[in-house]
Structures are given as C-alpha cells and as structure tokens.
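Okay, structure incoming, though there's no sequence with it:
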C-alpha cells in the first residue's frame, strides 16, 4: 500500500480504494497489520504502533486507522488498549474461535482455498455466504476461490442417524441426505454466483462423497492451517417433514469447537511441516482415490 498520500482526502470513512484496486483503504491497513501479527512480527501481548504513527506510516486519516483497528478487534486479533495507549495483540492461547472467524480471516487472502470434510457443511455454508455478501459490498476482493468438500455419500447405508426403536426406518437417513444437498447446494451457489457476476475471476467448487460418515470435521484453510472438531453421538428428537412425525434418534452432534491440528508457516519447525503434510495427504488420498462426484439435485 502506498504510504505517501497525506490524510484521507474527501473520504472520512476510509472506504475509498487505493490506487484503483477497489479495496477500501482501511482494509489495506488492516491487511498489513494482520500479516505482521500472524507471522509473529508483533508478538502476542505487545502493543501496536499508536494511531498517530499508523496514520503517518500509511498516509491515511484517523477514521481509516480506527476502522482498520475495529476490524482486527472483530477478528479477535487485538484488544482495546487503556485510554491513551495503543491496542495490544490479543493472546490466542486457550481461545477457541468459531468457524466463521477462521473463514472471515481466510477470505482476506488474495487466493482462498478450503478443503473440508464434514457431515452437512451447514455452518460452513452460512459463514461463506456472509463472506460472499462482503465481496458483493466491496469489502473483500479475492482473486480466486477454490473449495473442495467431502461429504457422506448419499447412497451408502450410514449407521447414523437412526431411529432408536427401529434402526431400519429410512426417514432419519432421508433427512440427512436432504440436509447434505441443501447446505452443499447453498455453498456452491453462493460462490459460483460470484464468478457469474464477475466479482471473483476464478471460482472452483467441487463436492464429492465417500461411503462413510465423519467421526470428526476437518478444515484445511489456505494451505497453511488445519482445524479439527469432533462429533459425539447423542439421543435427540427429530422432527420429520413432510409427515410431521417426531422420531427418537441417535445422531451425530458437534458443539462447534475447533482445535488447531496443524500449521505450515515460513520458518516453522520440521515437525510442524510433517504434521501438516500428513493432514493434507489424509485429505488428498480420499479425494483422489475414494471420493466420487456428489449429485446435489434429486
């Protein structure tokens, strides 16, 4: 980002673009600060430069800097400083962030990639739709988005969900198949529409199925970070439409917790690199050798 333009000109909110790129100035400032936080140039607990210093460094006005800092607060990367003092980088240890947080951060990259193994992608679909809205509003400008999704095969006789009293009752699996199609279809549509409307030049979304259900959900984000969450089995009441019946079922359930399982970063240890390679190999072998295209329409 150019740092020679004085002030914020006629753009008090910092929403004008920089050099014709179409990206709001406050997001360019946030992007650079975020990069310094994530690669360790500003350690956890350390203060950021003061707002006046950031204004001079990036050649922007006060409101632009404040908008950039607010964005980083919303992402959980910084904490509000004591009045009169600079904000500090938040301590991330022991804090579990929801999937929406990780997806929002992923979409700040120029090239977004997601490899996903999950039960229905309900949470992912909603998080991605939020980012698609950001793109349509001009808040994000990725150049490419590549998404590969692994889901349970629609024809396999999965053990869950199933009726407690009658494991052969087909309705729980029928409902699962409906949910898989619904949320995967919504995910695919929200992204491919960005390409159709020429908002993102390169969008690739592919959904495949494998003949098993997940014991855990996995996300590989932008080729640098892997997250894992776990499913438990719970007894629940399923409201079955269209017949309106209530079914006593055993089903998979996730509380939404996601744990960092591997990370690849410049200067990382050999152990980190090996762990991340194992995670990507786990996904790639299933994608290439087992998975088949999953039809999203009946």
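Structure's in. What do you need? All figures in this text were calculated on a predicted structure; none of them were measured in a lab.

can we go C-alpha only for contacts and neighbour counts from here?
OK.

quick one: the strands in the stretch 1-150 of the chain?
Secondary structure of the stretch 1-150 of the chain (DSSP state E, counting those that start in this stretch): strands at 78-79, 88-89, 111-117, 144-152.

ok, and for the last one, which residues are buried?
Using 16 or more other CA atoms under 10 Å as the test for burial, strand 144-152 gives 144-152.

if we can go back for a sec, with distance to residue 265 added, can I get the strands of the stretch 1-150 of the chain in a markdown table?
Converted to a markdown table, these look like this (distance: least, CA to CA, whole Å):
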| stretch | distance to residue 265 |
| --- | --- |
| strand 78-79 | 21 |
| strand 88-89 | 19 |
| strand 111-117 | 16 |
| strand 144-152 | 20 |
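
ok, residues contacting stretch 189-206?
Residues outside stretch 189-206 that contact it (CA atoms under 8 Å, 6 or more residues apart in numbering) are 128-129, 132, 135-136, 141-149, 188, 293.

Use this one as the comparison:
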C-alpha cells in the first residue's frame, strides 16, 4: 500500500514522517518495542507504514533527537534506549460515560492508526471515511493489512467506503494564492487521490484474492464539496473527527514552483466519540454521523473510476 513521497505530502509536509514516528512511539509506549530491542529495518518500516525511505529516515532522526532510539552503524537497525510514558487506555471512556473519563486527544496519524487496528478485532470490519485524499486512512490500514497477511487477525468481512472531493468540479481548495481560477491544484489533487485510492483498493482486495478475508468490498465516491474536516466512522459505533487547517504551502505545478492554499491536517487532532450503550448523547451523535455520511453517499456522490 505504499504511496509516493509526493502523494504522502497531500495533507502536509512531513506527514509520512509523522505517521512513522507516531506509530513507533506508540509501539514503544505500549511495550511492543522494549528498551534494548532493535526496531524493524528502514525497508520494513517503509512497507509497514506505506512510507517512502526518506520519510522513514527522517522519522528515525526525530525519535533519536527525542532520545527514544539510538541508531547504530549503517545497515544495522536502530535500538530502543528509552520508553515513553504510556498513553491513557484508549478504551477507558467506553462504557463509563457517567464518570466522565475522557481520552487524551492525539494527532490524526496516531489516533486513526490505533483505532483502525482496534476495529480489526471485530469479525466484521466497517470503515467509512470522509477526507481530503485518503492518505491518513491508507497509512492507518497498513498495519492491519500486515497483521491479516501474517495470520494474526482474520476478520470474516471488510467493507471500506471513502468520500473524496471531486477535483473535476469547482472546489474552494486547493487553490493558487492570488489566482483561485487556476485549475492546476485540482489536477494535482486528482493525481494524488487516484494514486492513493488505487493503491489502497488493490491492497485490500488482495486480502480476498488470497483468501485471507472471505468478503472484501472497497468503494470510493467523490463529491463536489471542499472538506474542512475529516470524519471516520469505525464499525458503526465510533466516530473520529478533526479539522483541516487552510495554510499556504509551496508545491510544483506544471514544473513551476507555486504557492497554494491547501487543506493540511495530519498534525491536527482527531476527537473520538464512542457510542456508549444507554448514553443518549453519544449514541445519537454516532447515529447522526452515520446518517449524514449515508446521505452524501446515496445522493450526490459519484463513483470513482477504477
């Protein structure tokens, strides 16, 4: 499910690096990688997180600067030298709404990766996503795909639906600073989303082809709406939401360096809303989000071309 370095930057510079760094921090915090243990090689990390080699290298540099790992000579995997504090139990708020316990908000890459991995514990995995490019979701699905391939998890069915902005129609973002009529940012968005979607679809469908998951259904549709937030519905019982920031960034359009306004969000926070049985507020929020997603999917959304 690897994507190019350029496409990984669709939601902000350094996002692939942050996905790898957040994922390794989580493994260290939860004891999956212990002090004195070698982490996977750069090639293995690139495969696990669908990240280019350069992003993996920058992630390791970041963790080394934080004092979590120590890189040895070239060709030898880095070693964990310090454990980070555990994250609060991500499920602590579920079923305990009366006490008012809440999870600590986390960056989009880390939160979605963790919650998608937990969603795969269900025999029937259902993921609905409304987002700018699908990049963060593709990265979050990399780990479960590896786990299923290794036989560590075996869901009976998997359904993924993704709603993406339609670059063939007028969108507020992305746009060239000072020239919102320039269509090149939308053409670039089309190239990025089609690449990510094609790679994601292939990786998930191969789980069915290889008879690892009996039933796999992966669909993407596009809507003529500029997303200012992203929404993920996991197994119909949990919603993750977060805002995109509109920020200027420099990109290359038709070989010309240009400054555009774009939707950036991997460094932002995802907020979790879990339907707690008996809690009318949480149950209603999740149910209304599902109805909202279905209303877009069933009306104005158009299928992505294969």
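Alright, I've got the coordinates. Since we're looking at a predicted model, the values are computed, not measured.

on that earlier part again, ok, so of the contacts of stretch 189-206 of the first structure, who is nearest residue 101 of the first structure?
Set against residue 101 of the first structure, the nearest of the contacts of stretch 189-206 of the first structure by CA to CA is residue 128 (10.8 Å).

I'd assumed residue 187 was in contact with the closest one.
Yes. In terms of CA atoms under 8 Å, residue 128 of the first structure counts as a neighbour of residue 187; the distance is 7.0 Å.

Trace residue 232 of the first structure over to the second structure, please.
Aligned counterpart of residue 232 of the first structure in the second structure: residue 245 (TM-score structural alignment).

Repeat that for residue 189 of the first structure.
Aligned partner of residue 189 of the first structure by TM-score structural alignment: residue 202.

what number of residues lie near its match?
Applying other CA atoms under 10 Å, we find 12 residues neighbouring residue 202 of the second structure.

Pretty sure it sits in a strand.
No. Under DSSP: H, G, I helix; E, B strand; the rest coil, residue 202 of the second structure falls outside any strand and is assigned helix.

That one and residue 53 of the second structure: what is the separation?
21 Å (CA to CA, to the nearest Å).

ok, now residue 250 of the second structure?
22 Å.

Which one's more surrounded, those two?
Counted by other CA under 10 Å, residue 250 of the second structure and residue 53 do not tie: residue 53 has more neighbours, with 19 against 13.

what residue of the first structure takes the place of that one?
Per TM-score structural alignment, there is no equivalent position to residue 53 of the second structure in the first structure.

In this model residue 47 seems to touch residue 53 of the second structure, though I could be wrong.
No. Between residue 53 of the second structure and residue 47 no contact is recorded; they are 9.4 Å apart, counting by CA under 8 Å.

Identify the residues contacting residue 236 of the second structure.
126-127, 286-287, 290.

Pick out the residue closest to the middle of the first structure.
Nearest to the geometric centre of the first structure sits residue 103, at 1.8 Å (CA atoms, centre = their mean).

what's the counterpart of that one in the second structure?
By TM-score structural alignment, residue 103 of the first structure lines up with residue 116.

Spit out the contact partners of its match.
Residue 116 of the second structure touches 140-141, 144, 234, counting by CA under 8 Å, 6+ apart.

now for those residues, which pair is the farthest apart?
By the measure CA to CA, 144 and 234 form the most distant pair in those, at 13.8 Å.

surely residue 292 of the first structure meets residue 209?
Yes. The criterion here is CA under 8 Å, and residue 292 of the first structure meets it with residue 209 at 5.5 Å.

distance of residue 62 of the second structure from residue 25 of the second structure?
Distance from residue 62 of the second structure to residue 25 of the second structure, by CA to CA: 11 Å.

whoops, I mixed them up, residue 15 of the second structure
Applying CA to CA, the value for residue 15 of the second structure to residue 25 of the second structure is 15 Å.

Tell me which of those two has more neighbours.
Set side by side, residue 15 of the second structure and residue 25 show more neighbours around residue 15, with 24 against 21, by other CA under 10 Å.

and of the strands of the stretch 1-150 of the first structure, who's closest to residue 228 of the first structure?
In terms of CA to CA, the element of these nearest to residue 228 of the first structure is strand 111-117, at 9.6 Å.

which secondary structure elements does the closest one contact?
strand 144-152, strand 216-221 (3 or more CA pairs under 8 Å, 6 or more residues apart in numbering; DSSP states H and E).

Just put those strands in TSV and tack on distance to residue 263 of the first structure.
Formatted as TSV, those follow (distance: least, CA to CA, whole Å):
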stretch	distance to residue 263 of the first structure
strand 144-152	19
strand 216-221	9
